[in-house]
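1. Dropping the sequence and predicted coords here.
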Amino acid sequence: MTTFEGWPGDATAFLAEIAADNTREFWSVHGHRHAAAHAPMRALAAELEPEFGPVRVLRPYRNRRFRPDVPPYRTDVGGVARSPGGCALSVVLSAGALSASAGHWSFDGRQLRCYRSAVDGPAGDELALLLAGHTVDRGRALRGTPRGFRADHPRIGLLRHGGLQVVTSWPVGEWLATREPLERVRRAWRAAAPVVVWLDAHVGPPEPVAPRPRPSAVPEPAG
């Protein structure tokens, strides 16, 4: 399936049901229905790729290796592309909405320092103008004042962000069964492009995560 033709009604119904009963027992009986949400997402990703680059479609299974307390299955379907500077361009369908976002969900230490330094200077005025008209995810914003800055800083709101992404969401409806989702996501990512360019220039990609060392297989010497 390479041409996106929308999502069938059972796609969001299944996502609502897996959110309510996120168990292996439910999945063993109903897991085949995940294709109603997943296959159209793959088709959507394929149509976005020529303009935005490869879009990685998320698997339904959560990685619980380091978070065994999280539910075993995702309650949404999504895809992620990357800008040249490492920004995530994301599209996510849940039981209640289709959302498109662009930016960094969370900055690492180096990115945060670069971001605050840029916002503190002339580039901060540019960013404020670029964000006008966008909805900014404020989920990781500090309530207090970042260390080294005054509470009356003219861009204190931007300085409080621990990540920066712009988000556009649309409630689910009959339009999901058409090609309209493709056009909406495409327009949202295009509209976010100036913000992405700013983040690529002033923040850059996250630092690579060092692999965790494996436990040594050599037995300890007897005492």
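-> The structure has been received and is ready for your questions. Numbers count the residues shown, from 1 in each chain.
2. hey, let's count contacts and neighbours off CA atoms from now on
-> Noted.
3. counting contacts, what elements does the lengthiest helix in the chain pack onto?
-> Among the elements of the chain assigned as helix by DSSP state H, the one spanning the most residues is helix 35-52. Helix 35-52 makes packing contacts with helix 9-20, strand 56-57, strand 77-82, helix 180-191 when contacts are defined by 3 or more C-alpha pairs under 8 Å, 6 or more residues apart in numbering; DSSP states H and E.
4. alright, now check it against this:
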Amino acid sequence: MSGAFNGWTEQAFEVLLRLEGDPPPEVRESLRKERELHVRQPMIALLNTVADAVPALDDFSVWGFHKESRWWRHQGAVIRIARQVEIGLRFDLDGLHLKAGWHYPDPVQVPRYRAAVAAESSGARLADLVGTLQTRGYEVTGDLMKRMPRGLPADHPRACLLRHRSLLAARPLAGDDVALTLATVDRVLEAAHELTPLLSWLGRHVAATARTPPPHVRR
């Protein structure tokens, strides 16, 4: 059981230090139980605590173990908002990082996104939302085309947004010192609140399809 979240512990960073570089499989396996206890279980506890505070954030998954060593050095998790619209979290030696928005799009979503960006009302709203997040320290990233999509003018006022095939807002959330404390919960909740307008825009204009949530990770 993951129990209540009270921050990661120093042991979490010690385990991750021992997983630095590309340790052989036998070394990784020898640290599996310690990593599960000190690294992965606190992430589950964190997201359970977040879901208790904001029930709309209760559809989450916390990644397990993979063959590639980089997955052992970084503990990932996602909170699903709508189809292909998520809040992603990553814990590693630098602390907790967040990247949220729309990525790995379904084929129908890209033209839907472009139509919403090109439309004056919805497009201007997205530009305002992105600008606000940038002033708050978020880096806006995503998969960008080198040229404008066919049929759209190169001098469109939202040309940069129209070149996106995914749209993400990212920033460090809690350094290694804060990650040791319960304050991490407040950081996640604050970021979720800041990102709600963008995620809602993406859910309405891009996802626009119902989905069946997969089982929650609550162990």
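-> Perfect, I can see it now. What you see is a predicted model; the values in this text were computed from it and never measured.
5. where does the TM-score land?
-> In this superposition the chains share a TM-score of 0.81, using TM-score structural alignment, normalised by the length of the second structure; 201 aligned residues with a C-alpha RMSD of 2.3 Å.
6. Looking at the helices and strands packed on helix 35-52 of the first structure, which is nearest to residue 199 of the first structure?
-> Nearest to residue 199 of the first structure, of all these, is strand 77-82, at 12.2 Å by C-alpha to C-alpha.
7. most tightly surrounded among the helices and strands packed on helix 35-52 of the first structure?
-> Greatest average neighbour count among those goes to strand 77-82 (a mean of 22), per mean count of other C-alpha atoms under 10 Å.
8. now that one: which residue numbers in the second structure?
-> Following TM-score structural alignment, the aligned partner range for strand 77-82 of the first structure in the second structure is 75-80.
9. where along the first structure do the strands fall?
-> 56-57, 77-82, 88-93, 97-104, 164-171 (DSSP state E).
10. Trace residue 60 of the first structure over to the second structure, please.
-> In the second structure, residue 60 of the first structure lands on residue 65 (TM-score structural alignment).
11. The match of strand 77-82 of the first structure vs the first structure, average offset?
-> Per the superposition on the first structure, stretch 75-80 of the second structure and its aligned residues are separated by 1.7 Å on average (mean C-alpha distance after the TM-score superposition for the first structure).
12. neighbouring contacts of that stretch?
-> 39-40, 43, 57-63, 86-92 (C-alpha atoms under 8 Å, 6 or more residues apart in numbering).
13. what residues are up against residue 104 of the second structure?
-> Applying C-alpha under 8 Å, 6+ apart to residue 104 of the second structure gives the contacts 84, 166.
14. Tell me the spacing between the closest residue to residue 27 of the first structure other than its chain neighbours and residue 95 of the first structure.
-> Leaving aside its chain neighbours, residue 27 of the first structure sits nearest to residue 18 (7.7 Å; criterion: C-alpha to C-alpha, 6 or more residues apart in numbering). Residue 18 of the first structure sits 10 Å away from residue 95 of the first structure, going by C-alpha to C-alpha, to the nearest Å.
15. which neighbours do these two share?
-> Residues touching both residue 18 of the first structure and residue 95 (C-alpha under 8 Å, 6+ apart) are residue 75.
16. Lovely, talk soon.
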